[in-house]
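1. show me how the following folds:
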Amino acid sequence: MSSTSVEIRFVLNGQEVLAHVEPHYTVLDVLRNSFSLYGARESCSQGLCGCCTVIVDDKCVSGCLYLAVALDGRTVHTIESLDASGELHPVQQAFIDAGAFQCGFCTSGFILMSKQLLESNPNPSDAEIKNHLAGNLCRCAAYPEIVQAVRLAAERMNPSAQEV
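-> The predicted structure is shown next:
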């Protein structure tokens, strides 16, 4: 621990945690180095691709840009929290069932963004799905399958909304 490190406390995937961070550390730095969580991935380092997406206080953020010191007192969820009960989240299962990934590098960001969308809009149109996910990039170009996966997850999470 250096003389410039700052102590932060936050809730990570349901557990209260403590970390000592340098002022320039990002959320990704802390997740990887302090907690060995590797689901959020660094790719562009500019907040443009969505691979580093994590949820902070119920809002998706770019973990490569969000400074770790800003986590103090907040709640953070990573892709690792979605199957904490031993079962896949419906969005995760829909991505598998729809084949909505190839290499998988971007998948955790797409899943978290899709989860956030479906929590606020349980029956989004294809245009709404595409708009919400516009900040996430898939280098394998699995976009049609990703939209299909979000529709499938929406149907499974809220069957009554599909009957309209």
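2. switch to C-alpha atoms for all contacts and neighbour counts from now on
-> Noted.
3. helices or strands up against whatever helix or strand residue 146 lives in?
-> Using DSSP states H and E, residue 146 sits within helix 143-157. Applying 3 or more Cα pairs under 8 Å, 6 or more residues apart in numbering; DSSP states H and E, one finds that helix 143-157 contacts helix 90-98, helix 126-132.
4. and this one, so I can compare the two:
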Amino acid sequence: MSTVTVSAFIEAQDVEVWRLLTDLPARARWLSAVGAVDVLTPGDFRPGTAWRETRVRPDGAEAPEEFVVVEAVAPGRLVLSSRGAGADYRITWTLRRVERRRRGCTEVTVEQEAVPTARYGRMLALILGGLAARAVEGALRRDLADLAQAVGPTRSAEAA
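-> So this is what the prediction gives:
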């Protein structure tokens, strides 16, 4: 299993960040790597909600990914799962209110855990572990920067 964690401080209230993070139809507008979002379950955002988003890789290739909400505790914790080729992923978003100035600030941490599910997934994790972790970290940083840009200015970002 490999885990990558990235954090940023966003100059916005946690409820504003949560609202944007859980607005599935809006994801393609604020996530620069997402070209399209297809909501697969009807109704309100809650555990069990599923969607497919088409991510555009740096080389221009499209990569569809399906996500399912495992846990949603507004406005502080969102846990998603995604099945990948050779690995299952768990993505945890944690929002923590930090009082700053008049507007407030939210520390947003996103953690992605990858659990190999096939022999080749374990082999790839051993061979490409560091490279894959850097690629995931870059993607998570970009998603956080996009979120910050959409809801307010970013003060800083750091990897854990």
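5. need the TM-score from the superposition.
-> Here the TM-score for the pair of chains, by TM-score structural alignment, normalised by the length of structure 2, is 0.28; 86 aligned residues with a Cα RMSD of 5.6 Å.
6. from residue 32 of structure 1, how far out is residue 20 of structure 1?
-> Between residue 20 of structure 1 and residue 32 of structure 1 the distance is 13 Å, computed by Cα to Cα, to the nearest Å.
7. out of these two, name the residue with the larger neighbour count.
-> residue 20 (18 against 14; other Cα atoms under 10 Å).
8. secondary structure class for that one?
-> With DSSP: H, G, I helix; E, B strand; the rest coil as the basis, residue 20 of structure 1 sits in strand.
9. what comes up buried for the longest helix seen in structure 2?
-> Secondary structure assigned by DSSP state H gives helix 119-151 as the longest helix of structure 2. The neighbour-count check on helix 119-151 of structure 2 (16 or more other Cα atoms under 10 Å) flags 121-122, 125, 133, 136-137, 140-141, 143-148, 151 as buried.
10. among these, which two are most distant?
-> Greatest spacing in these, by Cα to Cα: 122 and 151 (37.7 Å).
11. pretty sure residue 19 of structure 2 belongs to a helix, no?
-> Yes - assessed by three-state DSSP, residue 19 of structure 2 belongs to a helix.
12. what's near enough to touch it?
-> Applying Cα atoms under 8 Å, 6 or more residues apart in numbering to residue 19 of structure 2 gives no contacts.
13. now do residue 133 of structure 2
-> Taking Cα under 8 Å, 6+ apart, we find residue 133 of structure 2 in contact with 2, 3, 4.
14. highest neighbour count among the residues you listed?
-> Counting by other Cα under 10 Å, top hit in the contacts of residue 133 of structure 2: residue 4 with 19 neighbours.
15. what is the helix or strand containing residue 52 of structure 2 packed up against?
-> Following DSSP H and E, one finds residue 52 of structure 2 within strand 50-56. On a contact count with 3+ Cα pairs under 8 Å, 6+ apart, strand 50-56 of structure 2 meets strand 34-39, strand 62-73.
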